[in-house]
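Undergrad: Sequence first, predicted model second:
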Amino acid sequence: MAVRPSVACRLSFRLVRSAQLRCKGLAPGRTEMNKPLMLLMCAVLLFRSATHAEDEVRTISLSDCIRAGLTNNIKLQSAGIDRAIGQEQAISARAMLDPRLAMGTTYWQSELTDSRSFVPGQKETVDVSARLQKAFSTGTRAELGLYQNRFRVNEGTNSLFGGLIPQYSSGLSLSMSQSLMKNAFGDIDRSLLASAELGSAIAGAIYWRERQSVMLDVVSSYWDLYAAGMNYRTGMESLERARRLLTTNRERVADGLLDETDVLAVEALIATRAVDVLALSNAVAGAKDVLLNLVEPSGEHWDDIRIGFPPNHRVAQEHLEGDPVAVALANRRDVAAVEMLVDLAEMDLLMKKSVARPDLQLLGSVSIGASDSGLDDLFEFSDSGWTGGLSLEVPLFRTAEQSAIRQARLQMKKAMNNSDSLRNAVELECRMATRALVTGQERGKATKRAMELQKRKLDLEKQKFENEGRSATQWVIQAEDDVSIAEMAFNLAIAEYEKSAARYRMAMGLDPVALDEVRPANLSEETN
């Protein structure tokens, strides 16, 4: 673990001072026997000093961890990309009805031969056109076109083409078509638009559910680290109590009140406690790595980051109001996403049926134009005309269309089954989350009460041992063990309660932790 120079100097001083205190506490002739214990304690003190150098590290809170996790989580970023893609697809589908302008020009040249003189000549044609197209949600397609044509035969030909040199024509036309069967009244167009909108909404629901999952992972890891850190503190306090008991026993041995075995028993207890503390410190490091891996503070030195925990934690009482299942079904976005998938499958089936039908189209157009050898009267549009008709398209073999319809039916049935399955899963999740929350509340209260009673028992046992002599070392050691076990059980109960509360909120469709504002975490700042 990388330690900065100022921290290293302070740790060296603490290490030497701790070693001196341990040597002073040893009985004559027992220094050599306790060297391994002293080295182990020095290692533990080194870890403790590096971990708790509050003036040299930066502290981040649960809110900072969640915000950093939401900012840096790669899986959530991918879900955000999918949401953005869905939004762009919806915009693209809506743009299908936008007007479109198409412009073009064509130059065409060919050889001509006079039928009387057989003199070859050159024919040149220049076409310029502009078309404005618009599709309507009713299935109607309209096009407004403007065109101009220039026809010229070079002067090498004789008078047969003389009347056509040069020749100009222009025109303005409006044409419309309406599907009466396949896309009657815009069934296909509306299905495409609705499908794109639903796809965008589904991607958004998936993103928000993934966001809640990331928050839950961070919250769970945070409280796992809390439990590990509090258990480490409990282990250190238990080790310190064992040291004080060792000092007391040595004084009593010197006074002839206790036997040497009482000192050996406490020394064995200290060795065991030191090993336990080392294991607890490893648990803290592992839990911290898991949390910071979720947070992913890129470019930061993890050894310089300290997780801040709320002081004097207590078990809060959650308000369980209303039917949890009804609340969850109304709030959860994954339920809404699955229901939208059912609607999407139904629309897809209707669109497949529409595509498989024969198509009858009503066609019509009106046009005006002019043709002259000069440009003066080119835009007078003295000519006019109109057309109308019907177009019938009947597919002879519809094997592919029928197969697509069967697939769409199966997809709709699958979506409906998924919806029913998710509703059952949500109902089960709500019952389990509610039960876990209530159990966590009761467990927290019970373990806290047990811890307080065990501490009172330890105090009474110490009074009997020190003042009245009516207790033995083994009973004090047993009371010490009971206190440590009760404190660790309370720490675990607190962590499990917080995790169960987060799971309960997520089961209800809410964020695991309520954040007023989600912003990227700045891990370089101090957080009080």
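TA: Right, received. Where do you want to start?
Undergrad: From here on, just use CA atoms for contacts and neighbour counts.
TA: Will do.
Undergrad: Going along the chain, name the helices of the chain.
TA: Remark: helices of the chain, listed N- to C-terminal, are 5-25, 35-51, 62-72, 74-94, 187-254, 260-295, 324-331, 333-356, 399-463, 473-507; assignment by DSSP state H.
Undergrad: I'd like to know which elements the first one is packed against.
TA: Helix 5-25 sits against helix 35-51, with contacts defined as 3 or more Cα pairs under 8 Å, 6 or more residues apart in numbering; DSSP states H and E.
Undergrad: what angle separates the helix it packs on from helix 187-254?
TA: With axes from the mean of the first three to the mean of the last three Cα atoms, to 10 degrees defining the directions, helix 35-51 sits at 140 degrees from helix 187-254.
Undergrad: about what we covered before: now for the helices of the chain, which one comes closest to Q317?
TA: helix 399-463 (7.2 Å; Cα to Cα).
Undergrad: quick one: that closest one to helix 187-254, angle?
TA: Computed by the same axes, to 10 degrees, the angle between helix 399-463 and helix 187-254 is 20 degrees.
Undergrad: alright, now check it against this:
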Amino acid sequence: MPGDAGLEQVETRAVDPGSPGDPARADGLELEGEGRERHAAELDLELPMDWTGPEPVDDLPLEVAVEDAVFLALQHNRSLATEQLQPAIQGTFEAVERAEFDPVIFGELSIGRDRVVQQFQELDAAAQERRTETERIQGGLRQQLPTGTSLEMSVRSDRSDRSGVDEQYAARAGVTLTQALLRGGRIDSNLASLRQAEIDTLASVYELRGFAEALVAEVEAAYWDYVLAGERVRIFSEALDVAEQQLDETRRRIQVGDRPETDEAAAQAEVALRRQGLIDARNRRESNRLGLLRLMNPPGASWETAIDTLDEPEVLDLPLGEVGEHVLLGRSLRPDINEARLRIRRGELEVVRTRDGMLPRLDFFVTLGKTGYADSFGSSWRDLDGPGYDFQAGIQAEMPLFRRAEQARSDRAGFNRDQAVQAVANMRQMVDLDVRNAWLEVERTREQVDAVAVTRRLQEEVLRAEQARFEVGQTTAIVVAQAQRDLLESRLEEIDAAASWRQAVTELHRQSGTLLLRRGIAMPGDEEVVL
């Protein structure tokens, strides 16, 4: 599984997000637990087993609850499908780095022909021709070990045929060992690139988790926006009906002489305004429908597929706990801060690798071989038991005179590590700010729900009073129209406040890094990276 090797390089800690509020009922969604079994999908993305998902039926609307919209997006959203490939792509770099220590088979086959004609003019002798034929076949196995040891085992067979000399065969079997004593001689520095690749893969898993959380929040926000748009259409339709009734009533009273003719223009203007608002509301609902369809991408659906929502933006009596609890969860579980912590670990490995590059190269090598000679191929190999052998041992040293490039790489690695440490500190501060702002938005929208409900009730009383005064001729149609307009605005603000509260709670959970957990969605990256 992508990221598993990286987990072995860092310390992680499980965090329980259940302390603030009631996670099993956050936002009214049914979540993990309560006897649900679960099944694994790609990259351990787990959804409730008993969720089947709605499917479009010809000429019938697609009926979805908010959790249906979320699960459809997690299974079929094209952006998420694209992002899910990133850990797998990053994991290929691990294989590339691990291949540095794979054994390598090598071989060589060569044929040589040489013809030399010699003419000695001073002796006035005939030209002499010297001919040489050589053939070589060689093969072996070579491997580089993490300890800085290079091993090579090889076998070789040579045939040579020279003018005036009998044909000769030589066979050799040998082994060469090279051990780095300074540069390249430590396991931790030799494995640093591999460990960095493993951490990069794990970081991509946390990045994918952050993308999935952002997608879930976007889907829920789009769902409530679509619900809100539908409610706005309904309210504007009702307001248009009321305005038309008021226009008819005004015309009737003008005909009987109870009202002046100027009142009809005010009533007509109110009808026009309501019709204008209804057109805008329908357009917004259609735009929200298309956006929600794109996010869910339900199989078998088209751009013309209608959507019926099953949930209403109810304001739940949901205890969310203290803001400090959410701040602590955000510091522990936010994917972006955990990804930043992994960058620190990666920087530490880069420091180890570049410090090793500062050392001079000092390698010990030893070569041992046995050689057999004969006048035939088979006999030369049988002669390996003979006295012929070769042995070589020594030390190789190399050091740049100024080491400016190596020093610059080491300095850059140290600066990058320090920068990563500062980035985590800054990220932690940003997490605190994001969570506290999200908390304030939840509190604001919750209080706004109560406030606009009172405003709406009072505006209803004002409208009834103005209508009663209009009936007895104590006010004008303009005043009644203004009261109707105020009531319409308060009704729109009321449903907007309820939807905003649901969206604010979702955003709070996203900022605290617990949104997937509270939705019962299992995915890698749900543990805190401990420095």
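TA: Arrived safely. Keep in mind that this is a model prediction, so the values were computed, not measured.
Undergrad: I figured D496 of structure 2 hits A229, correct?
TA: No - counting by Cα atoms under 8 Å, D496 of structure 2 stays clear of A229, with 9.3 Å between them.
Undergrad: What distance do you get for the residue most central in space within structure 2 to L202 of structure 2?
TA: Centre of structure 2 computed as the mean C-alpha position; nearest residue by Cα atoms, centre = their mean is L208, 2.0 Å away. According to Cα to Cα, to the nearest Å, L208 of structure 2 and L202 of structure 2 sit 10 Å apart.
Undergrad: Likewise for A229 of structure 2?
TA: 40 Å.
Undergrad: Check R251 of structure 2 too.
TA: With distances taken as Cα to Cα, R251 of structure 2 is found 73 Å from L202 of structure 2.
Undergrad: same question, T82 of structure 2
TA: To L202 of structure 2, T82 of structure 2 is 17 Å away according to Cα to Cα.
Undergrad: which of those two has more neighbours?
TA: In this comparison of T82 of structure 2 against L202, neighbours counted by other Cα atoms under 10 Å, the higher total goes to L202 at 27 against 9.
Undergrad: what sits up against stretch 407-417 of structure 2?
TA: In this structure, residues lying in contact with stretch 407-417 of structure 2 by Cα atoms under 8 Å, 6 or more residues apart in numbering are R343, I344, G347, E348, E350, V351, T354, R355, M358.
Undergrad: Give the full set of residues in contact with the last one.
TA: M358 of structure 2 makes contact with R183, R403, E406, Q407, S410, according to Cα under 8 Å, 6+ apart.
Undergrad: Checking those against structure 1: which ones persist?
TA: For these, the aligned pairs still in contact in structure 1 (both residues aligned by TM-score structural alignment, their matches' Cα atoms under 8 Å) are R183, R403, E406, Q407.
Undergrad: Just to confirm, what residue in structure 1 is aligned with the first one?
TA: So that's R183 of structure 2. Using TM-score structural alignment as the criterion, the counterpart of R183 of structure 2 in structure 1 is K182.
Undergrad: count of residues packed around that match?
TA: Going by other Cα under 10 Å, the residues that sit close to K182 of structure 1 add up to 21.
Undergrad: same check, this time on the one 10 residues further on
TA: L192 of structure 1 is surrounded by 20 other residues when neighbours are defined as other Cα under 10 Å.
Undergrad: re the thing from before, which one of the helices of structure 1 lies closest to G308 of structure 1?
TA: With distances scored as Cα to Cα, the stretch of these nearest to G308 of structure 1 is helix 62-72 (7.5 Å).
Undergrad: If you count neighbours, what's buried in that closest one?
TA: Neighbour counts using 16 or more other Cα atoms under 10 Å place L62, S63, D64, C65, I66, R67, A68, G69, L70, T71, N72 of helix 62-72 of structure 1 among the buried residues.
Undergrad: Not counting residues beside it along the chain, what's closest to the second one?
TA: Of all residues not flanking S63 of structure 1 in the chain, L515 sits nearest, at 7.3 Å (Cα to Cα, 6 or more residues apart in numbering).
Undergrad: correct me, but the one you found touches L62?
TA: No - the pair formed by L515 of structure 1 and L62 falls short of the contact definition of Cα under 8 Å, at 10.3 Å.
Undergrad: quick revisit: between L208 and L202 of structure 2, which contacts overlap?
TA: When contacts are counted by Cα under 8 Å, 6+ apart, the set common to L208 of structure 2 and L202 consists of P87.
Undergrad: pretty sure T138 of structure 1 is touching K182, no?
TA: No - distance between T138 of structure 1 and K182: 12.0 Å, which falls outside the contact criterion (Cα under 8 Å).
Undergrad: ok, R355 of structure 2 - contacts?
TA: Contact criterion Cα under 8 Å, 6+ apart gives S410 as the residues in contact with R355 of structure 2.
Undergrad: What is the equivalent residue in structure 1 for it?
TA: Across the alignment, which pairs residues by TM-score structural alignment, R355 of structure 2 is matched by K353 of structure 1.
Undergrad: Leaving out sequence neighbours, find the closest residue to E441 of structure 2.
TA: Closest residue to E441 of structure 2 in three dimensions, ignoring its sequence neighbours and counting by Cα to Cα, 6+ apart: A504, at 6.1 Å.
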